[in-house]
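**Q** make a model of this:
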Amino acid sequence: MLKTLHPVAGALALAIIVTFFLSTILSELFAGPALVAQVKTWIPWGFLLLAPLLALAGFSGFRLARPMRGRLIAAKRRRMPLIALNGIVVLIPSALFLAAKAGAGAFDGWFYAVQAVELVFGAVNIALMGLNMRDGLRMTAKRR
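**A** From the prediction side, this is the model:
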């Protein structure tokens, strides 16, 4: 069951994060302040789905990796604390700040500065999670 749960939870979590990222970029580039505010308000609500998926992916990944050794598993183990720290310290607080600012219609310098930070750190998390997915797929292919 863990062998199914882990990739499904990880892929869905990555898809949600990519959706947050693309929704932010597209609304900022092509929509007005009302849609930007809506997107920024919806993202924290998405945490209600994202958090359990990340927890499932993390729990199942640690359980699956327990007996494993090797370069790929070591790389995944090194990336996971960075992904979690980035999310907890930068991305979640940024999303909550931006939702509050957008809800108040305060699209000021602070909003755009934090938005830029969120996009940079979001791209880093997407890249790290993508690398973990790639390595997981390679590990699965080696077992076949």
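
**Q** contacts and neighbour counts: CA atoms only from here.
**A** Noted.

**Q** tell me which helix or strand the residue most central in space within the chain sits in.
**A** Nearest residue to the geometric centre of the chain (CA atoms, centre = their mean): Ile17, 4.0 Å. Here Ile17, judged by DSSP states H and E, is contained in helix 2-30.

**Q** how far is that helix from where the chain is centred?
**A** Once both centres are worked out by CA atoms, centre = their mean, to the nearest Å, helix 2-30 turns out to sit 7 Å from its chain's centre.

**Q** what does stretch 48-63 give?
**A** With CA atoms, centre = their mean, you get 12 Å for stretch 48-63.

**Q** contact partners of that stretch?
**A** Leu2, Lys3, Leu5, His6, Pro7, Ala9, Gly10, Leu12, Ala13, Ile16 (CA atoms under 8 Å, 6 or more residues apart in numbering).

**Q** one more sequence to fold, the one below, so I can look at both together:
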Amino acid sequence: MKPIIHRIAAITATLCIATFFTSTLLVEIFGTKESIQLVKSLIVFPGLFILVPAIATAGATGAAMAKQRRGKVIERKSKRMPIIAFNGIVILIPAAYFLNQWAKAGEFDSIFYGVQLLELMAGSVNLSLMVLNIKDGRKFRPNKK
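**A** The predicted model follows:
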């Protein structure tokens, strides 16, 4: 059951990050101030309320399953998780709240876009690491033909 829960949580978290990243880029390029405000609001709620439990579940179930296994793949996945967690807790979550508040206030200034750039960079790092974890995790699945 743990592998199924882990897989669902990991895919959900990865899709959330991909959706946040893509919607941010698209709305910044093609959107209005109102659409930017909407996207920032949706990233905070319900976005973070889906992402945070999903990533916590993926981390917890992954750590529990890793106790039963050893090897290079587990080492790689285990080394990526602290970076993903750090980016999420220190950069992505605070940035999402900050950007939402500033967008609501109509403050689309250099500070807003500086934080937006930082969020996009941290998000791209997390998305890349999460995709690598999923790719490595697939090595543990039995081949189904």
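
**Q** could you tell me which of the contacts of stretch 48-63 of the first structure count as buried?
**A** Leu5, His6, Pro7, Ala9, Gly10, Leu12, Ala13, Ile16 (16 or more other CA atoms under 10 Å).

**Q** what's the closest non-adjacent residue to the fifth one?
**A** It refers to Gly10 of the first structure. Ala57 (5.2 Å; CA to CA, 6 or more residues apart in numbering).

**Q** cool, the third one as well?
**A** Excluding its sequence neighbours, the residue lying closest to Pro7 of the first structure (CA to CA, 6+ apart) is Ala57, at 7.3 Å.

**Q** name the element the one you found belongs to?
**A** Going by DSSP H and E, Ala57 of the first structure is in helix 33-65.

**Q** then Asn100 of the second structure?
**A** helix 93-104.

**Q** buried stuff in that helix?
**A** Applying 16+ other CA under 10 Å to helix 93-104 of the second structure flags Ile93, Ala95, Ala96, Tyr97, Phe98, Leu99, Asn100, Gln101, Trp102, Ala103, Lys104 as buried.

**Q** kindly provide the distance from Leu35 of the first structure to Leu22 of the first structure.
**A** 13 Å (CA to CA, to the nearest Å).

**Q** of those two, which one has the most company?
**A** A side-by-side neighbour count of Leu35 of the first structure and Leu22, using other CA atoms under 10 Å, places Leu35 first with 16 against 13.

**Q** can you get me a residue count around the nearest residue to that one once chain neighbours are set aside?
**A** Excluding the flanking residues, the one nearest Leu35 of the first structure by CA to CA, 6+ apart is Ser27, at 6.5 Å. Applying the criterion other CA under 10 Å, we find 18 residues in the vicinity of Ser27 of the first structure.

**Q** would you quantify the distance from Ser27 of the first structure to Ile126 of the first structure?
**A** Applying CA to CA to Ser27 of the first structure and Ile126 of the first structure gives a distance of 19 Å.

**Q** contacting residues for Phe121 of the first structure?
**A** Residues near Phe121 of the first structure by CA under 8 Å, 6+ apart: Asn86, Val90, Leu91.

**Q** ok, Gln68 of the second structure to Thr61 of the second structure distance?
**A** For Gln68 of the second structure, the distance to Thr61 of the second structure - CA to CA - is 12 Å.
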